[in-house]
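Chemist: just the structure for this:
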Amino acid sequence: YFQGFEVTTGARLGEKNELRLNGTNLRIHEDFVPIAFSNTAEFEGPVVFAGYGVTASEMHYDDYRGIDAEGKIVIVFRHEPQELDSKSPFAGANFTAHASFVNKTINARRHGAKGIIFITDPNNHENEELGTATRQIENDDMGIPAVHARRDPVMKIVRDAGKDLAAIQKKIDADLESQSFELPAARVRIATEVIRTRKTVRNVMGAIPGSDPMLQNEWVVVGAHYDHLGLGERDSLAPSQKGQVHHGADDNASGTSGVLELARLAARNKNGWERSVLFMTFAAEEIGLIGSSHFVNNPTIPIRNVNGMINMDMIGRLNNDHLYVGGVGTSPSYQTWLEDLKKSVGLNLDYSDSGYGASDHTSFNAKKIPVLFFFSGLHTDYHKPSDTPDKINGNGAIKVLSLVYLMMDKMATGTERLEYAEVRQPQPPGGGGGGGYGPYFGSVPDFRDDLKGVLFADVQNNSPAAKAGFKAGDLMVEFDGKEIQNLYDFTYALRGKKPGDVVAVVVKRGGQDVKANVTLEARR
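Modeler: Next up is the predicted model:
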C-alpha cells in the first residue's frame, strides 16, 4: 500500500532577481546569487552595515547595537568574529550557530531589516565561494530577500562613504565590539523570486491481519525510513564531496532491509499473531520526520489502536554486540522484556528511556504510543558517501533483527495492551546546533512544512509550555513579541533566552489566538 503526501523538495529561481547598488546593476550568478531561503519580494531603500550580523547575548556581543536596521537593507560579513583565535568565545574556526546564513537572516528580520546582503569577510577568506557557500542552504522561506554578493562592488559603496571594511573587520576581531554604521548616501534595490518545488512522495506499507477476532483491530507498527541524502546537497558531513552519491547503506538501507526481512518472516508465521502488524517504510525522514508525522496525523488505521511502535534506524554497524535501544521508558513492560530476551540473541543493550529523538519513533511517541528505537551507533561514515554496503555488519544485523522479532512477537500477543508512560525529553528532537539549545520550553515540534508557524506535535506534562496551558495541535505564531514563521525562528528565539525568563507566546487554536506567558526553565 502507498500513502502519498507532498513535501518541498527544492527551490528554483524565478525571473525577477535583482541587486542594484547606487544605480549599478550587478550580474546574477557572477556578482551575486539569491539564497534559496529568500522570500519572493522586492525592496529599495537605505543601507546599514551590521558587522557579522550577530546578536549573541551570552557573549555580550551585538552587531546591531547603536544602529537602526528597521526598514533598511543590511550588509553583513559571513562567518564570525575572531575566527582564527582558538580561544575566542565564538569557538574559533569551529563556528557556533551564530555563523549560519539562516540565523543571520532571522536576526536581520527580527531587527526590522527588509533584506540582507552577505559578503565574504575580506581578511580571512580569499575565496569568496560565490554560488557554493549557499548551495546546501535550507529552502524554507525566512521572510526577507537574501543574497550572497561579490565583495568588490559592495565594498565600493562602503569606500564611497569613507569606510574600510578590512580595517573594520580587524577592529571587530580585536575588541569584540560592534563597529556597525549607517550609509546615509547609499541606496540599494534588492529583489528575489524563489519558486519552491513540491513533489509527491510515499510511505510504503504492508499489513498482516491479526488472528484473534477481539484483538485484530489492535496494531503493532514496525518501521524504518527509506530515504537518504541523495547527492548530499543538504546535511552532508563531507562538504567537499557534495554531488557524490551518499549511499546510505547504514542510514538507512539497513533499517529498510530489516523491515522487509521481518515482514518476510512474519508472512511465514502460519498461525499469525493475535494483533495485526503493519510494516512501514517512511519517506522524508531526513528532512524532518515528515513521512511518519504525516502517517500519525493521517492514519490508515485507527491511531488509538496502535499498541506499540518499533523503529529501526541504522542497525547495520553493530560493534562488540553492543546495541542502543531508545524509548525503553515509554512502557513499564519494555525493560523487563528486553532483559529477558537479550541473552538469547547475544546482545549487550544500552538503554535510553526517552521516546524522543531524531528519527520516526518521535512522531508516534508524540501520540502517546509506546515506542522502541533500535540503533547500532554512530560512525565516521555517517552522512557521507563512504556509508557503503561493504561496511555493513551482516551477522550483527541478524542479531538485531532476532531481538526485534522477539519484541514484535511480545507486542503482538497477549490480551493486555501496553501501558504508555511519558518520559521528559532531555533536549529538543532534531533542532538546535552549536551554541546550545537554550532553556527548556517543553513542546515537541511537528516538522510539516506547509504551515506558517511551529505546530506542536506534543507538549510535555509539567513543562513550562504545559503549565501555561498550551496543548498538542497548537500552532505557535509569536514568541516574545516576535513573529514565528518556522522552527528556525523558534530555535533562534529560544537560544537567546535563559532559565527564569518570562516570555509571551501566541498560538493559533481552533482559528482563535491564544496568548499566555511562559516561564522558561533550566534543562535537566
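Chemist: every contact and neighbour count from this point should use C-alpha atoms.
Modeler: Fine.
Chemist: which of the residues in the longest strand along the chain are buried?
Modeler: When the chain is parsed with DSSP state E, its longest strand is strand 194-208. Buried residues in strand 194-208, defined by neighbour count with 16 or more other Cα atoms under 10 Å: 194-196, 201-205, 207-208.
Chemist: mind putting those into a markdown table with distance to residue 285?
Modeler: Output for those, formatted as a markdown table (distance: Cα to Cα, whole Å):
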| residue | distance to residue 285 |
| --- | --- |
| 194 | 24 |
| 195 | 23 |
| 196 | 19 |
| 201 | 11 |
| 202 | 12 |
| 203 | 11 |
| 204 | 13 |
| 205 | 15 |
| 207 | 21 |
| 208 | 24 |
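Chemist: before we go on, could you also do this sequence so I can check it against the first one:
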Amino acid sequence: MRSLQILIVLFYLFSSCARFGTNPEITVDEMSEHVAFLASDSLKGRHPGTPEDLVAARYITDQFKKAGLQWITEEGLQTYDIVTSIEAGDSNIMIIDGDHCAFGKEFTPVSFSSNKSVKAEVFFCGYGYDIKEDDLEWNDFSELNISGKWVMVLRGNPEPEKSTSIFDIYSNDRDKAMLVKDLGASGIIYVSGPLFDPEDELIPLRSRESQVGIPAIHIKRDVANSILTSSGRTIGQLEQELNTKRLPLSFPVKVTIEAVTEVIPYKTATYNAIGFLEGSHPSKKDQYIILGAHYDHLGLGGPESTSRLRDSSAVHYGADDNASGVSALIEIAERFASTGKQPERSLLFVAFGAEELGLLGSRFFTENPPVPLEKVSLMMNLDMIGRMRDRHLQVSGTGTSLEAEEILDYFASVDSIQLMKSPEGFGASDHSSFYGKDIPVLFLTTGVHSDYHTPYDSPEKLNYSEMVQVADFAFDLIDSVARMDSLLSFQEAGPRVMPTERYRRGQVTLGIMPDITSSDDTEGMRVEFVSPDRPADRGGMKKGDLILAIEGKPVNNVYDYMFRLQKVNPGQQIIVTIRRDDKQFDLLIQL
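Modeler: Below is the predicted model:
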C-alpha cells in the first residue's frame, strides 16, 4: 500500500511540474516529458493489473483533462477484468495405490487442467501421438481402450536432439490432453524423460491458458518410475526405446491413482483511458474518429512474459513500445483542444490497456463501445513511433478504405515523410480489433528494433524530433478525415487470420478470424470475421457465429479450434456446429 501511495504522490508531483497551460504546438520537450514518466523505473514496466498500471492510466486521464477533453466514461476510465495469475488451490491431491504424493515437490496440476476428481487405473501411452500422414504414422492408442483411464505420456518428442522436428506440431502438451480427452480418457499425466529435461523440473503455472476439460498433472520421474514398477522399466528406458525404435510403446499399468486438481484464476482490473472532444458540425458531431495507442507493457519481464530476454527479471521500460505512441496521443489531443476551432466530427482519444496480453483492451472497447461503432469513420493506431529514421514511416491499413491512399499521399508530400504502405488491416496491434468490426484503420509505426521487448527499450534511445513529425502527420490526417463530407468507405484488405496459428503440412483453414479472448466460463468460440469466398463463407458461416464443435468434437476456445483443424484434411467435407441468434445448427463446409 505504501508503495502505491508513493507512486501516486510522484504522479501528482510530476503532473504539477508540467506546463500549467496547454500548448497548441507539439514539441520535443512535451513528448519527452510524457515518455519520461510512463517509461520510468517507478512505473515498473506498466504491467496490466498492477498498481503502476493504474497510475499510468490516471496520468493519461489527467493529461486529457488538462487539455480540456470531456469524459464519456466514469472519470475517463473504462474498467474491465483480466486474468493476471493462476495458483494451485489447497485441494490438490494425488494418491498412488494409497500412498500420498507431495504437492509441489512430486506433482503439480498444469495451467490448462480442469478442476476435477478422478480415481482410475493408469495406461502408459508413449508420446501420446495419433499421427496419420503420407510419410509419418504413429498411433499410441490403437491397441488400447483408454476410456475412463488415466493416461501417462512423455513430454516432448522422440527427437530431443533436434532444434526442429517433424514431430513438433504433434508434441504440444495441451494437444496431447485434447487427444486423450477425445478418446475418452478421464485424465492425463505428464512426465519428462531425462533426455527431454535432465533437471526434471515441474511445469510452472502459466496465466493465459483455458481449461482443457480433464485433469492434467505433471509428475516427477521418481514418481513415474514407482508407478511403472510392475512393468520392470523406467521412464529413462522407455524414452530411450521410443526414441531409438520410433514405434508406439503403450501398455496398461496395474496401478490406481486418485487425484483432485484445483487451479484458481485470479482476476484484476485494468483500464482503457478515454478522452472525448465533441465535434462542431451539427450533422457530423455524432460521427467519430478514434485515435488509439496502448499504454501497457511487460512489467518486469520474466519467463512467463513475451520478453525476448525471459531469463532475466528487470524493468521493461517500453519507451518505444508504447510510451512513444501514448505521448503522441496526449499531444495530438491537446493540439486539437487548444486550436480554438473544434473538428467537425467528434474525436475519441483512447489509451488501451492489456494490448500485450492479446489486444484485450481494444477488444473490450469494441465489444462495449461508448459510441456507436457504425458511426466511426476511422480508427488510427499509434504503436512504436519513436525510432523513425530519415523520415521513413510505416503505415498499414491503407487498403481498408477507398479514400486512404489519396489522403496519405497528399500529407506525406506536405510533411516530407516517406511512407512504406501496406494495405492489410489485420496486424499485431489494437487496430485489428476495429478492422474486425468493419471500421477503416490506419496503423502508424516506425517499426521494430533490437531493443523490442527487452529492458533496453529506454527513453534516451527515442528520436523525439521525428516523433513530433509523426504526431504532426497524424494530426493532419485526422483533421482531414474529420472535415470530409462523408464517412470513409470501408473495404476488406487482406486476410484476417491468427498470426500465431500453428500449421501442420497441408493443414486447412476455414478463412475466419477467431476470438482469442474466450474464457473458461463460456461455451464455444466466437467468429470475429469471415473472409469472402473462403470455406467458412461458402459454407454459410457469418461473423458473430459461435463455433461449438468441429466434426462433433467440442470447441470452447482458440486452442481447441486450432487442434481440431489439425485433424482434418484439404478436400474433406466437415460438419461445423454453430450457434446463431440462440439457434444451433450444423454447417457442411467443403475444405
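Chemist: superposed, what's their TM-score?
Modeler: Between these two chains, after superposing, the TM-score reads 0.91 (TM-score structural alignment, normalised by the length of structure 1); 511 aligned residues with a Cα RMSD of 2.3 Å.
Chemist: quick one on the thing from earlier: what about the longest strand of structure 1, distance to the chain center?
Modeler: Taking Cα atoms, centre = their mean, to the nearest Å, one finds strand 194-208 of structure 1 lying 18 Å from the centre of the chain it belongs to.
Chemist: that strand vs structure 2 - mean distance after superposition?
Modeler: Averaged over the aligned pairs, strand 194-208 of structure 1 sits 1.5 Å from structure 2 after superposition, using mean Cα distance after the TM-score superposition for structure 1.
Chemist: circling back to that earlier point, between all of the buried residues of strand 194-208 of structure 1, which two are separated the most?
Modeler: Across the buried residues of strand 194-208 of structure 1, the longest distance by Cα to Cα is 44.9 Å; it joins 194 and 208.
Chemist: need the longest helix for structure 1.
Modeler: Secondary structure of structure 1 read by DSSP state H shows that its longest helix is helix 394-412.
Chemist: picking up where we left off before, what range does the longest strand of structure 1 cover in structure 2?
Modeler: Under TM-score structural alignment, the match for strand 194-208 of structure 1 in structure 2 covers residues 263-277.
Chemist: do stretch 288-304 of structure 1 as well
Modeler: Going by TM-score structural alignment: stretch 288-304 of structure 1 matches residues 358-374.
Chemist: which parts of stretch 294-301 of structure 2 are buried?
Modeler: For stretch 294-301 of structure 2, the neighbour count (16+ other Cα under 10 Å) marks 294-301 as buried.
Chemist: which of the residues you listed sits closest to residue 401 of structure 2?
Modeler: Closest approach between those and residue 401 of structure 2, by Cα to Cα: residue 294, at 23.1 Å.
Chemist: what ranges does the stretch 301-450 of structure 1 have for its helices?
Modeler: For the stretch 301-450 of structure 1, applying DSSP state H, counting those that start in this stretch gives helices covering 334-345, 361-365, 394-412.
Chemist: list the buried ones in the second one?
Modeler: Looking back up the chat, that one is helix 361-365 of structure 1. Neighbour counts over helix 361-365 of structure 1 (16+ other Cα under 10 Å) mark 361-365 as buried.
Chemist: one more: the first one?
Modeler: Neighbour-count burial for helix 334-345 of structure 1, counted by 16+ other Cα under 10 Å, picks out 334-335, 338, 341-342.
Chemist: so it versus helix 394-412, what angle?
Modeler: Orientation check (axes from the mean of the first three to the mean of the last three Cα atoms, to 10 degrees): helix 334-345 of structure 1 against helix 394-412 gives 140 degrees.
Chemist: what helices or strands is helix 334-345 of structure 1 leaning on?
Modeler: Applying 3 or more Cα pairs under 8 Å, 6 or more residues apart in numbering; DSSP states H and E, we find helix 334-345 of structure 1 packed against helix 394-412.
Chemist: give the aligned range of the helix it packs on in structure 2.
Modeler: The alignment places helix 394-412 of structure 1 over residues 464-482 of structure 2 (TM-score structural alignment).
Chemist: quick check: the matching stretch compared with structure 1, mean distance?
Modeler: Stretch 464-482 of structure 2 sits 2.1 Å off on average (mean Cα distance after the TM-score superposition for structure 1).
Chemist: who's in contact with that stretch?
Modeler: Residues from elsewhere that reach stretch 464-482 of structure 2 (Cα atoms under 8 Å, 6 or more residues apart in numbering): 26-28, 31-32, 288-289, 324, 328-329, 331-332, 343-346, 377-378, 385-389, 391, 393, 407-408, 411-412, 415, 488.
Chemist: list buried residues within those residues.
Modeler: Those of the contacts of stretch 464-482 of structure 2 that meet the buried threshold are 26-27, 31-32, 288-289, 324, 328-329, 331-332, 343-346, 377-378, 385-388, 391, 393, 408, 411-412, 488, by 16+ other Cα under 10 Å.
Chemist: can you tell me what residue 231 of structure 2 aligns to in structure 1?
Modeler: Taking TM-score structural alignment, residue 231 of structure 2 has residue 161 as its aligned residue in structure 1.
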